[in-house]
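>>> quick one, fold the following:
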Amino acid sequence: MSNAEAHIDDRPTKPAMLRGLRCKCPSCGEGRLFVKYLKVADTCPSCDEELFHHRADDGPAYLTILLVGHILGFVIHFMWVQFRPEPWVMATSLTIGAVALSLYLLPRMKGMVVAIQWARRMHGFGHNG
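Got it, this is the predicted structure:
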């Protein structure tokens, strides 16, 4: 294995993504990734890995909308076929479900995007070792 390959393989993507989904540091998996709801910590409190390089932008929001839309599409079909609720009941319950699911998934999607960037050494993550 060449030196360049060893340098790339020392940050496996899958474990980093799983750590990001748990809102943990992609490097050590111990420290919290966020200091607020969606504010990424500048450094990991456990391993001091620099995390401020991330450029998540609209990716997490797009992934959240994609997942929530697909999940709610199934739920709409299931509710209508099985229960035939009143339209206002269906609209109210689906709205609450969509908001709750979005609020739950958004930080996890952002954590995953930041972890992928860290693992692939994107946007300055490659300069810190």
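>>> CA atoms for contacts and neighbours, from now on please.
Will do.
>>> what comes into contact with stretch 31-38?
Stretch 31-38 has contacts (C-alpha atoms under 8 Å, 6 or more residues apart in numbering) with 20, 23-26, 40-41, 44-47, 107, 110-111.
>>> now with 10 Å, please.
Residues outside stretch 31-38 that contact it (C-alpha atoms under 10 Å, 6 or more residues apart in numbering): 19-20, 22-26, 39-49, 51, 103, 106-108, 110-111, 114-115.
>>> okay, buried residues for it please.
For stretch 31-38, a neighbour-count test (16 or more other C-alpha atoms under 10 Å) marks G31, R32, L33, F34 as buried.
>>> could you list every helix and strand in contact with the longest helix along the chain?
With secondary structure taken from DSSP state H, the chain has its longest helix at helix 87-119. Using 3 or more C-alpha pairs under 10 Å, 6 or more residues apart in numbering; DSSP states H and E, the elements in contact with helix 87-119 are helix 13-21, helix 59-82.
>>> quick one: buried residues of the first one?
Think helix 13-21. Burial within helix 13-21, assessed by neighbour count using 16+ other C-alpha under 10 Å, is assigned to T13, P15, A16, M17, L18, R19, G20, L21.
>>> here's the other one to compare against:
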Amino acid sequence: MSMQYPALPPMQTGVRGRCPRCGEGHLFDGFLTLRPSCEACGLDYSFADPADGPAFFVICFACVPSVLLGVWLEVTFSPALWVHLLVTAPFMLLTCIPPLRPLKGWLVASQYFYKAEEGKLARRESAG
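Now for the predicted structure:
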């Protein structure tokens, strides 16, 4: 007899790095490495393939403002290189690295929730 689990929203589980099935176990081993399975319910995480999704979203939404800050700082004040190292570099690190884990967790949980899988070609039966 298999245990029934309630459907947990991906934002509730994935962003927190929790198992998308039970919400109790951990999704990650380290910062971005997925565990092989959930230690609480045993869900095999081999279905998960977020690929470059988290990095793409971070590039689109976090790196662009970081680059704009650096360009604005350079054009407006023409500061020395060390000012960029003290202002732009930490801003870029703080806006680009922390969102990676929650985004990856959300994408993995969304794959589970929506039963996403690799696309397959549909072939038509020949009439005749």
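>>> who's in contact with the spatially most central residue of the first structure?
Centroid check for the first structure by C-alpha atoms, centre = their mean gives M109 as the closest residue, at 1.7 Å. Residues near M109 of the first structure by C-alpha under 10 Å, 6+ apart: 17, 20-23, 56, 59-64, 115.
>>> and the residues you listed as CSV, adding distance to F78 of the first structure?
CSV is the format used below for those (distance: C-alpha to C-alpha, whole Å):
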residue, distance to F78 of the first structure
M17, 31
G20, 31
L21, 28
R22, 29
C23, 31
A56, 34
G59, 29
P60, 27
A61, 26
Y62, 24
L63, 23
T64, 21
A115, 34
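>>> neighbour-wise, which one of those residues leads?
With neighbours defined as other C-alpha atoms under 10 Å, the most crowded of those is A115; it has 31 neighbours.
>>> surely it touches C23?
Yes - if you go by C-alpha atoms under 10 Å, A115 of the first structure and C23 touch, sitting 9.4 Å apart.
>>> so what sits against both of those two?
Taking C-alpha under 10 Å, 6+ apart as the criterion, A115 of the first structure and C23 both touch M17, L33, M109.
>>> alignment lookup: the second one to the second structure.
This points to L33 of the first structure. The equivalent of L33 of the first structure in the second structure is L27 (alignment by TM-score structural alignment).
>>> about what we covered before: among the buried residues of stretch 31-38 of the first structure, which lie within strands?
Under the assignment DSSP state E, these contribute nothing to strands.
>>> of all these, which comes closest to P87 of the first structure?
The closest of these to P87 of the first structure turns out to be F34 (C-alpha to C-alpha; 38.6 Å).
>>> quick revisit: what's the closest of the helices and strands packed on helix 87-119 of the first structure to M122 of the first structure?
It's helix 13-21; of these, that one is closest to M122 of the first structure (C-alpha to C-alpha) at 12.1 Å.
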